[in-house]
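Peer 1: sequence first, predicted model second:
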Amino acid sequence: MTKPKIIITCAVTGGIHTPSMSPHLPITAEEIATAALEAREAGAAIVHLHARDPETGRPDQSPDRFEPFLKVIKQRSDVVINITTGGSPQMSVEERLRPAATFQPEIASLNMGTMNFGFYPILDKIEDFKFDWEEDFIEGSRSRIFHNSFAEIEHVLRTCSASGTRFEVECYDIGHLYTLHHFVGRGLIEPPFFVQSVFGILGGIGAHPEDVAHMRRTADRLFGDDYHWSVLGAGRHQMPVALQSLLLGGNMRVGLEDSLFANRGELATSNAQQVRIARELAESLGFEIATPDEARAMLNLKGADRVEF
């Protein structure tokens, strides 16, 4: 049997890590575009994109922040562009949705449940902050709720589906798979589903091998052959979880949104560095890496000619 090709997604900046955590975190539109293009060259078929205020590095979901790098990436690469609807836990769902609704990408992320999303333990590792907003933002995750109600999820599904945008469905716990199954049953999302299982976030499922296997077994039972499975491991869990995904027939997501490191105690100098590590891992096991067009075919995406940027 021919082994399936592996889709590598690269999440280049995210909305959780702050500038004081790494000097290599892309902040400006130019830095985000460069990071995405380098990730594509390294082997990523999909780039998952957030935007930031170029002066402070704070997460920013204004469409005006997205437009400059979206156009550059599209003009200079064939990579699949995935726009977040997750944004930042501080934002309303309407605010988080605005860029995907405006630019109508081939694919957008969609979180499948309200949850605690804690990253306040990072405070113990940071001595100095570059910007005033960072410390309060990190500490606030101790009490902040990441809001994704059934009504809000349905709103994102209906809004994005109307323009042919499909979804990277982010599932941080087993219950999120059942929420996806609920919306499948209501006909609000159609196969093939791209299920991104998230491991190691404080408030979600852990990153133990049994947790990863449990998520895979449950998704198999609920969705059968109608989905493609991918994983992301937060922080130090990034590559161990990616390896287990490969062994279980899945895909993988890397990038500085999910982990700032290349090896234990060694900051990654770029997103492309993490993509190369992931690619080498997959190829060492005999897998081939999917191109963007192969990923489009696997996920039944509408094509880059039907986006609004």
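Peer 2: That came through fine. Numbers count the residues shown, from 1 in each chain.
Peer 1: use CA for all of it now, contacts and neighbours both
Peer 2: OK.
Peer 1: a strand runs through residue 169, doesn't it?
Peer 2: Yes. Residue state for residue 169 (DSSP: H, G, I helix; E, B strand; the rest coil) corresponds to a strand.
Peer 1: please report how far it lies from residue 282.
Peer 2: With distances defined as Cα to Cα, to the nearest Å, the gap from residue 169 to residue 282 amounts to 23 Å.
Peer 1: and here is the other one:
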Amino acid sequence: MNTDVIVTCALTGAGDTVGRNPHVPVTPAEIAAAALEAARAGATVVHAHVRDPATGKPSRDVALYREVVERIREADGEIVINLTAGMGGDLEIGPGETPTDFGPGSDLVGPLTRLLHVEELRPDICTLDCGTLNFGDGDFIYVSTPAQLRAGARRITELGVKAELEIFDTGHLWFAKQLLKEGLLKDPLFQLCLGIPWGAPADTTTMKAMVDNLPAGACWAGFGIGRMQMPMAAQAMLLGGNVRVGLEDNLWLDRGVHATNGSLVERVIQIIERLGGRALSPAEGRDRMQLGGAR
């Protein structure tokens, strides 16, 4: 069991959650405020996507990322900033017998374009989604091919940013270890992402199987979505890992009670403490993750 726990708060995500919970942040000011709320509640790391302020839809706009990062760093220079680099991998297959008539939900760009905001802003951490995956029951696919992943991993390493490898299924972990074997990454973090249809399910057996296949000594965290957020946080801690919560993954604190990012951090810290552990401060988390001092 891990008793010194890194707590990541995933603030908003790219899902269709705006309007389903009034606390989902949309504008850069709201996303930065949510990050600071999570930090006050005890989060070690904040994980940020950005959204189009006019529509609430997910965005890759570097200017939006810049405003979020500047606002956070101006108010709190210690909190660890983790930016997604997963945007730009969405492909909506055309209906029926016209699969190449890609739908309006498609946003597919190359691996280096997905990293433009990382290149400019140099966050402490950025993500690398380690494989292609069916998303939901429709025709949406998240595309991240081996060639794209090699190019992305190489560039993240060149930028001196810590990679957090997002593992949505067992084959993703297999390929993540291949990137290490090829020397394309240095001491990455691993995030076990469970419960997203149709990746790995959010259950004890699956999480343990993934943990048993992590590289020796890996720094890792795990999460489940929806109602499995807190159970999987407890399970990750018990298996020796760290935790992630936040409105990206779950909109509810209790039945019928909308969560905020701060309330989810507070709830998971209560669980950590009742299990005999504690949440690490940002400074302690930087040391654990080998990030160096605040940027």
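Peer 2: Thanks, I have it. Here the structure is a predicted model, which is why all the values come from computation and not from measurement.
Peer 1: care to give me the TM-score?
Peer 2: For these two chains in superposition, a TM-score of 0.89 is obtained (TM-score structural alignment, normalised by the length of structure 2); 276 aligned residues with a Cα RMSD of 1.6 Å.
Peer 1: now the residue mapped onto residue 292 of structure 1 from structure 2: closest residue in space, sequence neighbours ignored.
Peer 2: Residue correspondence, TM-score structural alignment: residue 292 of structure 1 in this structure matches residue 282 in structure 2. With Cα to Cα, 6 or more residues apart in numbering as the measure, residue 44 is the residue that lies nearest to residue 282 of structure 2, at 4.5 Å, once sequence neighbours are left out.
Peer 1: likewise residue 148 of structure 2?
Peer 2: Sequence neighbours aside, residue 111 is the residue nearest to residue 148 of structure 2 in space, at 5.4 Å (criterion: Cα to Cα, 6+ apart).
Peer 1: checking my notes, that neighbour in a strand, right?
Peer 2: No. According to three-state DSSP, the state of residue 111 of structure 2 is coil, so it is not within a strand.
Peer 1: circling back to that earlier point, the match of residue 292 of structure 1 contacts residue 46, doesn't it?
Peer 2: No. Using Cα atoms under 8 Å, residue 282 of structure 2 and residue 46 do not qualify as a contacting pair, with a distance of 10.0 Å.
Peer 1: do a quick rundown of the helices in the stretch 151-295 of structure 2.
Peer 2: Residue ranges of the helices in the stretch 151-295 of structure 2, as given by DSSP state H, counting those that start in this stretch, are 170-181, 204-212, 229-238, 261-274, 282-289.
Peer 1: so which of those helices is the most packed in?
Peer 2: Neighbour counts averaged per stretch over the helices of the stretch 151-295 of structure 2 are highest for helix 229-238, at a mean of 22; criterion: mean count of other Cα atoms under 10 Å.
Peer 1: what's the angle from it to helix 204-212?
Peer 2: Here helix 229-238 of structure 2 runs at an angle of 40 degrees relative to helix 204-212 (axes from the mean of the first three to the mean of the last three Cα atoms, to 10 degrees).
Peer 1: so helix 229-238 of structure 2 corresponds to what in structure 1?
Peer 2: Helix 229-238 of structure 2 maps onto residues 238-247 of structure 1, going by TM-score structural alignment.
Peer 1: what does the matching stretch contact?
Peer 2: With Cα atoms under 8 Å, 6 or more residues apart in numbering as the contact definition, stretch 238-247 of structure 1 has outside contacts at 199, 207, 209, 212, 230-233, 251-254, 258-259, 278, 281-282.
Peer 1: residues in contact with the aligned residue in structure 2 for residue 171 of structure 1?
Peer 2: Counting by TM-score structural alignment, residue 171 of structure 1 corresponds to residue 167 in structure 2. Counting by Cα under 8 Å, 6+ apart, residue 167 of structure 2 makes contact with 129-131, 173, 190-193.
Peer 1: count of residues packed around the nearest residue to residue 133 of structure 1 once chain neighbours are set aside?
Peer 2: In this structure, residue 133 of structure 1 finds its nearest non-sequential neighbour in residue 58, 7.8 Å apart by Cα to Cα, 6+ apart. By other Cα atoms under 10 Å, the residues close to residue 58 of structure 1 number 21.
Peer 1: now do the contacts for residue 58 of structure 1.
Peer 2: 15, 18, 52, 133.
Peer 1: how far away is residue 45 of structure 2 from residue 72 of structure 2?
Peer 2: The spacing between residue 45 of structure 2 and residue 72 of structure 2, counted by Cα to Cα, is 12 Å.
Peer 1: please apply the same query to residue 31 of structure 2.
Peer 2: For residue 31 of structure 2, the distance to residue 72 of structure 2 under the criterion Cα to Cα works out to 9 Å.
Peer 1: residue 51 of structure 2 now?
Peer 2: Where residue 72 of structure 2 is concerned, residue 51 of structure 2 sits at a distance of 16 Å (Cα to Cα).
Peer 1: for residue 79 of structure 2, same thing?
Peer 2: Using Cα to Cα, residue 79 of structure 2 is found at 8 Å from residue 72 of structure 2.
Peer 1: looking at the two, which has the bigger crowd around it?
Peer 2: Neighbours of residue 79 of structure 2 and residue 72, each counted by other Cα under 10 Å, are more numerous for residue 79; the result is 27 against 24.
Peer 1: that one reaches residue 44, doesn't it?
Peer 2: Yes. Applying Cα under 8 Å as the test, residue 79 of structure 2 and residue 44 come out as touching, 6.3 Å apart.
Peer 1: intersection of neighbour lists for the two?
Peer 2: Where contact means Cα under 8 Å, 6+ apart, the residues bridging residue 79 of structure 2 and residue 44 through contact with each are residue 282.
Peer 1: identify the contacts common to residue 282 and residue 46 of structure 2.
Peer 2: A shared contact of residue 282 of structure 2 and residue 46, defined by Cα under 8 Å, 6+ apart, is any residue touching both; here these are 79-80.
Peer 1: surely residue 168 of structure 2 touches residue 193?
Peer 2: Yes. Under the criterion of Cα under 8 Å, residue 168 of structure 2 lies in contact with residue 193, with a separation of 5.0 Å.
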